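**Student:** build me a model from this:
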Amino acid sequence: MRTALPLLSLLLAAALLVGSNGMHSTLLGVRGTLEGFGATEIALLLTAYYVGFVAGCRKAPAMIRDVGHIRAFTAFASIASAAAMGHALIVESWFWIPSRLVTGFCFAGIQMIIESWLNDRATNENRGKVLSIYRITDFTSATLFQAILPLFDPRSFVPFGVLTILISFALVPVALTRVSAPTVPSSAKLNLRKLWRVSPLAAAGSALVGLAASSYWAMSPLFVTGLGYRADVTGYFIGALIFGGALAQFPIGYLSDRTDRRYVLIGMSALALVIAAFLPVIAGLGVPALIASGLLFGAAAVPNFGLIVAHANDHAEPGEAVSVNGALLLLFGSAAAFGPLIAGQLIGLFGSAALFWWIGAIYLTLTVFGLVRLASRPAPQDAGSYVLVTRQQPTTFELDPRVAEDERPRESSPSA
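**Tutor:** Coordinates of the predicted model:
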């Protein structure tokens, strides 16, 4: 509690923004389905979000450097709030798609600011606690906001108005916080070649997980309605995905700190593959089965990007936070832009069940690639070398722009 209290304002802002953003994505999928949008149009909504997100990863650091964290946060959140309202005013795919691109750009900047701010206030002794509290806040708010979505008529103005209010309220704790803002970044270069040298598995894994994650976040409304359920049931299914990931986060992290993380990543990928293969059949047995299957799949799939980030940082040199974590984020977002497009085409050709067959194929690829890397570089005998002690702890979607180029060591670490 002592660790969380000084950061309460940032955590409150993160809760409002993460929860509202997840609710916004689901609401657009549900409303788009009700308005008769095709699978390709709905897929383009999330694709546009990730295209904007990647652009934000590249451009937001310069904006933060020019005006500071608080002013940049205010600008990003205000624009995101206006975009949410715009979706209620003009219900057309030609307007929604570019609006989602703008939202993605803004949330890249928002997440960058909050997460680098939390890391700036944390120390090596309490960084794990700070980021654990942040993840609990993230998952809890996302789950709660998904659960309240069925309370509103998705055809009405009300849920969009609620989203606008929530995003606007997120400005208040940041604007009034007494927590000093971090030093503005001098640079935030992203180096994909360096990431591949550090860990080919992390590089490939971040892209594959992004491809899978964007597919199930974007296309779940079509999957649920394709099974014959009402559109508002989608919120329960996505909430179960998020909650499953929250339940698995600490056990998986605990296990990965005590063994080669590649074992855990390969095992979780194989488990996600198996669950995805049977999920369309199980989910069609009723709402309780739908929620249970979402819970299981979320537990197997959602923590995987965190494992990949941790694995990459195990093999990175101290001082490479920007080049490694930023490159992971860029690969994740770039691949995620294509996931909904491919999934939408497959659903159109083979029906809603094709969504999780496609996701299963992605996790099959990740499992096989992980086994190949494991065979080429067996795990060391001393598993303790994989525990992060003095190095900056990774977090999902982290892009910390505080590490200068001249702080990076000359030696390189072995790839894995």
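
**Student:** from here on, just use CA atoms for contacts and neighbour counts.
**Tutor:** Noted.

**Student:** which secondary structure element contains Pro182?
**Tutor:** Per DSSP states H and E, Pro182 falls between elements, in no helix or strand.

**Student:** would you do the same for the sequence below? I want to compare the two.
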Amino acid sequence: MGQFLSGAWALLLGILLLMLGNGMHGTLLGIRGEIEGFSTTEMSYVMSAYFVGFLGGSKLTPEMIRRVGHVRVFAALASFISACLILFPVVSDPWAWVVIRIIIGFCFSGVYVTAEGWLNNAASNETRGQALSFYMIVQMLGVIAAQGILLLGDPSGFVLFVIPSVLISISFAPILLSITPTPAFEQSKNMSFIDLWRVSPLGFVGIFLLGGMFAAQFGMAAVFGTEIGLNVTQIAMFVAAIYVGATATQFPIGWLSDRMDRRVLIMLVAVVAVFGGLAGAIYLESFEFLLVAAFVLGGTANPLYSLLLAHTNDFVSLEEMAGTSGSLLFINGLGAIVGPIAIGWLMGVFGPVAYFGYMSGLMAILALYAFYRMARRPAPSVDDTSSYTPIAPTSSPVAFEVAQIVAEEAQESDNER
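**Tutor:** Below you'll find the predicted structure:
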């Protein structure tokens, strides 16, 4: 592992800078939208637009890489991100922001595809699982640290938009100067939605619900904070608490996942999320309770993403894993697009309390459906299940497929014993 880190530290540093810029701009937009007088509904479209672009980028970037190579794709897309971030304070129109967010989402997806391809190339079969874990931790730390940078300036000014632009620009250097381009990324053929539904109905439904859940956390947390009157420091702490929770619980839940019926664990984790959301809704005026609720929701929703991936792998063959990943990612993307729009509408009708009500509702549906699925077919033996591999919901198809490779290698290793 030391050999991997010595060769990949520059790449991980570049990814950290990327996540600092992305995590910072996502929260900043929610705060700045309130200052500009945008409605909750308008901001929900702005936040949803990122995931429209992200889904498109995940589909088109592999072809771009095949045409011109990793280095040119990475440099071009990261340059677009840096330029677009400067445009937000210049153009104070919600529909212009929607267009800019689509472009940024597209570009970030492509940047992740490229960076994760390099990461996979830098890892060996023995270190790939650990590399993916390091990558996820760096992602989370980047988003958490980004919330602290928000306190360095005035969100009504220009400086806080310049900082993420500079961070994205600086991220080029450690990546492009130290990494050898990988072969062109070959995208696997996706499993059809009908086949995926037949293989794992819980994985199908759960990943869609998690897409809406994560989009609410990633996109609408700052909008919610402005709606209830939190100041910039409190909003930054609230968003950071979500990702602290996601980082803290990922590995304990993963440990349990490999030792019990995953459907039971999915149901239990979802129930905890329901209560976390209800606590936030009931104690909406207590900032301390809001932090606890954010920690619980982040600490349940993000591990559920990896848990549902592992559960789905339990019912597909080794040859089908790669195709399954593409379909799951697309379904998750659809949920992420719908999520901010749905929660924006609900907050417009019922007020800020709908932020927690929406997420509790999604997790209640997941818990009930997991309970229903337990009655429909027996659980596979723990010895026959695939390995749990932590992966962040912000990951591209490359990281998704790397997770599948890790699970496949672990399953093959177990079969040889």
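
**Student:** how alike are these chains, TM-score-wise?
**Tutor:** Comparison of the two superposed chains (TM-score structural alignment, normalised by the length of structure 1) gives a TM-score of 0.90, and 399 aligned residues with a CA RMSD of 2.2 Å.

**Student:** what about the helices in the stretch 151-300 of structure 1?
**Tutor:** Secondary structure of the stretch 151-300 of structure 1, counting by DSSP state H, counting those that start in this stretch: helices at 158-169, 171-175, 192-198, 200-226, 234-256, 261-283, 287-301.

**Student:** closest to Leu5 of structure 1 out of the ones you listed?
**Tutor:** Checking the helices of the stretch 151-300 of structure 1 against Leu5 of structure 1 by CA to CA gives helix 171-175 as the closest, at 13.0 Å.

**Student:** looking at the helices of the stretch 151-300 of structure 1, which is nearest to Phe37 of structure 1?
**Tutor:** Phe37 of structure 1 sits nearest to helix 200-226 of all the helices of the stretch 151-300 of structure 1, at 10.4 Å, using CA to CA.

**Student:** who does the closest one touch, helix- and strand-wise?
**Tutor:** helix 8-34, helix 39-67, helix 192-198, helix 234-256, helix 304-315, helix 321-336, helix 339-350, helix 354-376 (3 or more CA pairs under 8 Å, 6 or more residues apart in numbering; DSSP states H and E).

**Student:** if we can go back for a sec, relative to Lys59 of structure 1, which of the helices of the stretch 151-300 of structure 1 is closest?
**Tutor:** The nearest among the helices of the stretch 151-300 of structure 1, by CA to CA, is helix 192-198 at 16.8 Å.

**Student:** in the closest one, which residues are buried?
**Tutor:** Leu192, Lys194, Leu195, Trp196, Arg197, Val198 (16 or more other CA atoms under 10 Å).

**Student:** again with stretch 314-330 of structure 2
**Tutor:** For stretch 314-330 of structure 2, burial by neighbour count (16+ other CA under 10 Å) applies to 314-316, 318, 320-330.

**Student:** got a list of contacts for it?
**Tutor:** 55, 188-193, 196, 199-200, 203-204, 207, 313, 380, 384-386, 397, 400-401, 404-405, 408 (CA atoms under 8 Å, 6 or more residues apart in numbering).

**Student:** so how do I select the buried members of the residues you listed in PyMOL?
**Tutor:** In PyMOL, this line selects whichever of the contacts of stretch 314-330 of structure 2 come out buried by 16+ other CA under 10 Å:
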select buried, resi 55+190+191+196+199+200+203+204+207+313+385+386+397+400+401+404+405+408
